[in-house]
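S.K.: build me a model from this:
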Amino acid sequence: MAPLTLILGTVFGDNLTGTDGIDVIFGGRGNDTIAGGLGNDWLFGDSGDDFLAGDKGDDFMSGGAGNDVLDWDDGDGSDIMSGGSDYDTIEVDGSVTRGDNFTLEADGHRAIFTRVGLDGQTGVGSFTLTVDTAEAFDVSGDGGNDSFIIGNLGGTGIHKIAFDGGEGDDLFDAQGSHVRVEAFGGSGADRLLGSQVDDLLVGGEGVDTMTGAGGRDRFLYNGNPFANGIAAATPNGIVALNRPDIITDFTLGHDQFALDGHDLGINSIHFRSGLSNQLTDGNVLVLTDGFANAAAAARAIDNNQAIDAEAGVFVYFNTTLGISRLVYSENLGDGGPISVLANLTSLTNVGNQANFGAQSFTLV
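M.R.: Below you'll find the predicted structure:
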């Protein structure tokens, strides 16, 4: 057996790094940062809020007491992880150049996180994380077309899963889980499917498809609302961008549009609902009359002299497509420019418009 190197921390916050061989590292008290090095290492955070990274090799990591982060980076081995007591997070950073194919499922009380392959090639770049105790996963796909499929995690103690797809056309599917998820598609044409409880879904740049599944879900719109293309003048003079996401199951009375007030220039919500020519001034408008396209709806708002609001959103029913749509406007009272943010494909009756309420929108 190869010799072991023992490294001991202090009662303070230590920065400890292993050797190229097999290391046993104890952080001791304090908020420690521990990296294992190249061998098959044993890392113990002990008490405190610690950060543990096994690095290369097949490592064992134990956070101990405190809110710990146990980290895996692309190129590391298959590790065994135990967060210990308090609130612990398993952090995974995938390949920056290739598409990761991740799965997460239960094996008794343990959570098994696997990269089954890269770019759809099973066995290429595969690894497994066996997680004895933890409360959260924070997974980054980085580059490539990533997939992350989550099964039933009952009995594992996992409470939350965060995913950031990064670049590429990513698939995130948590429909088989009852764990709260926060999924960020990043750039590309992503498909995000939430869990059976309350989720946060963020498509990001690109034309994305989002399904909340069960629970009370929030669909967040932030960043540049015109990032998906170039807005162009329409026949009625409204400058419009028509590159929307698809939300397949927006549930009235349960789900919400979460609007980033800083990015969209909306300081507070002033909700109004009714016929376009009868609305009073507001910056979140629901039109109960139908229109052939978003530009026609924007022009009707512009023609209403009571509306002076600048940046805001409106929901209208598109009589051509037969669905409700969410639209951003840089200037509601002056006809835009506008960007269609989302097609709400489950809302196929103009009568649904009257069922939107102020609770359908929130600022973040």
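
S.K.: make it CA atoms for all contacts and neighbour counts henceforth
M.R.: Will do.

S.K.: so who does residue 136 touch?
M.R.: The contact partners of residue 136, by Cα atoms under 8 Å, 6 or more residues apart in numbering, come to 87, 88, 89, 90, 158, 159, 160, 161, 162.

S.K.: between these, which is closest to residue 56?
M.R.: residue 90 (16.6 Å; Cα to Cα).

S.K.: is the closest one in contact with residue 71, as I believe?
M.R.: Yes: using Cα atoms under 8 Å, residue 90 is in contact with residue 71, at 6.0 Å.

S.K.: looking at these two, which is more packed in?
M.R.: The neighbour comparison of residue 90 against residue 71 (other Cα atoms under 10 Å) goes to residue 90, with 24 against 21.

S.K.: for residue 249, see how far away the more buried one is.
M.R.: Distance, residue 90 to residue 249, using Cα to Cα, to the nearest Å: 30 Å.

S.K.: try residue 260
M.R.: Counting by Cα to Cα, the gap from residue 260 to residue 249 is 21 Å.

S.K.: and what of residue 44?
M.R.: Counting by Cα to Cα, the gap from residue 44 to residue 249 is 45 Å.

S.K.: let's see this one next, to set against the first:
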Amino acid sequence: TPTPTPTPTPTPTPTPTQIPTPDFKALEDALKSLPVTVLPQPTPEPTAVYVFDPTVLYQELQINADALTPPASANPVNGTGNTDNLEATDNQDRISSGGGNDKALGFKGDDFITLESGNNTAYGGQGNDTVLGGQDDDLILGDLGDDLIQSGDGNDTVFGAQGKDILHGNQGDDQLLGGEDTDVLEGNEGNDLVFGGQGIDFLKGNEGDDVLFGNEGIDIVSGGIGNDTTYGGQETDLLDGNEGNDLLWGDLGDDLLDGGTGEDQLFGGEGNDILVGAEGLDTLTGGGGNDDFYIATQFDTETITDFQDGSDRIVFTGGLTFAQLQITSENGNTILTVTSTQQQVAKLLGVNSSLITATDFSENNSL
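M.R.: Now for the predicted structure:
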């Protein structure tokens, strides 16, 4: 009597690690109750294959050095070496905190606020404000207007609130919260939490092991260097792991996920998603919807955990064609191998190899 072949246990779909949801309202209320008397945005085409270019994204995130120089014509408001409450006028003001744990309020006008040593709190108020963080742990709220905020050396919390804001982390483990409208956020050094909020947002983690969450709107999210976790949130998002062993989660919408280098995990979530593992031994899970999985000879082996025959599709790029493939079965999984080189390009978990035909593939596509 032949020994029956055991049915392989399906691989469970991992659940993404929960990240803290910033309490925007509490932060704004706390800053407003203190005791004191733009970039062009391209709209990604949901059906297009987006080419991630970290260099271009980084250039979009740069701050002009002139923007970090306080205007000479602004009204000066200077702190001391003690703890100060510094209040601006309704005109353009130049606030410098000095030492101590200071509180600086810009109110109306396009204000320039420089925080120095101490754990400081700054509130830009109305107008297009510029705020530079100091040496310690600062709390900064841009509020109304299109604000430019660059944190300092400590572990800073920065909230752009309303307006088209540019938020840059610096050294330390920073929390950057975009809020409403279209924002540009970059974590820089440290292990940062970058939260886009509403609108079309551009997020980049840069160095460190960062967590980036696009949330609402069409977002472009790049992890940068380090082992990063990126979440697209709602609508159609573009996620790039870049370097390191990254986790990319598209969530809702028709998303594009590109793992970049390293051993990455990609989860499309809901919607019709495009998943590109690229370099490294990557694991791809499409989730709901009709998903496309990109494979190429220049990539390492892509493990696809939930390929659905008849709804999902494997897309060849880099000159690979269906005729070049050898399709075999191994332990209940389907293995795709380049016949001429015996290079294994993909593994489809729990898929019967007899179901895989040319109709499951698309050729002559490129990223």
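
S.K.: how alike are these chains, TM-score-wise?
M.R.: After superposition, the two chains reach a TM-score (TM-score structural alignment, normalised by the length of structure 1) of 0.51; 254 aligned residues with a Cα RMSD of 5.0 Å.

S.K.: quick one: classify residue 57 of structure 2 as helix, strand or coil.
M.R.: Classification of residue 57 of structure 2 using DSSP: H, G, I helix; E, B strand; the rest coil returns helix.

S.K.: what residue of structure 1 matches up with it?
M.R.: In structure 1, nothing lines up with residue 57 of structure 2, judged by TM-score structural alignment.

S.K.: residue 57 of structure 2: neighbour count?
M.R.: Neighbours of residue 57 of structure 2 (other Cα under 10 Å): 16.

S.K.: need the contact list for it.
M.R.: Counting by Cα under 8 Å, 6+ apart, residue 57 of structure 2 has no contacts.

S.K.: any idea how far residue 203 of structure 2 is from it?
M.R.: Distance from residue 57 of structure 2 to residue 203 of structure 2, by Cα to Cα: 9 Å.

S.K.: return the residues in contact with residue 212 of structure 1.
M.R.: Contacts of residue 212 of structure 1 by Cα under 8 Å, 6+ apart are 193, 194, 195, 199, 201, 218, 248, 249, 250.

S.K.: so of those residues, which ones are in strands?
M.R.: 193, 201, 218 (DSSP state E).

S.K.: other residues contacting the strand ranked longest in structure 1?
M.R.: Looking across structure 1 with DSSP E, the single longest strand is strand 121-131. Residues outside strand 121-131 of structure 1 that contact it (Cα under 8 Å, 6+ apart) are 75, 77-83, 110-118.

S.K.: 10 Å - rerun?
M.R.: 58-62, 70, 72, 74-83, 90, 92, 95, 99-104, 106-107, 109-119, 156 (Cα atoms under 10 Å, 6 or more residues apart in numbering).

S.K.: same question for stretch 359-367 of structure 2.
M.R.: 48-52, 276, 292-294, 296, 307-322.

S.K.: now, which of the contacts of strand 121-131 of structure 1 lie within strands?
M.R.: Judged by DSSP E, those include 60-62, 70, 72, 79-82, 90, 92, 100-104, 106-107, 110-118 as members of strands.

S.K.: who touches the residue mapped onto residue 277 of structure 2 from structure 1 in this structure?
M.R.: When structure 1 is aligned by TM-score structural alignment, the residue opposite residue 277 of structure 2 is residue 203. Listed by Cα under 10 Å, 6+ apart, the contact partners of residue 203 of structure 1 are 165, 183-192, 209-210, 219-222, 245-247.

S.K.: about what we covered before: give the buried residues for the longest strand of structure 1.
M.R.: 125, 126, 127, 128, 129, 130, 131 (16 or more other Cα atoms under 10 Å).

S.K.: assign a three-state SS to residue 288 of structure 2, would you?
M.R.: coil.
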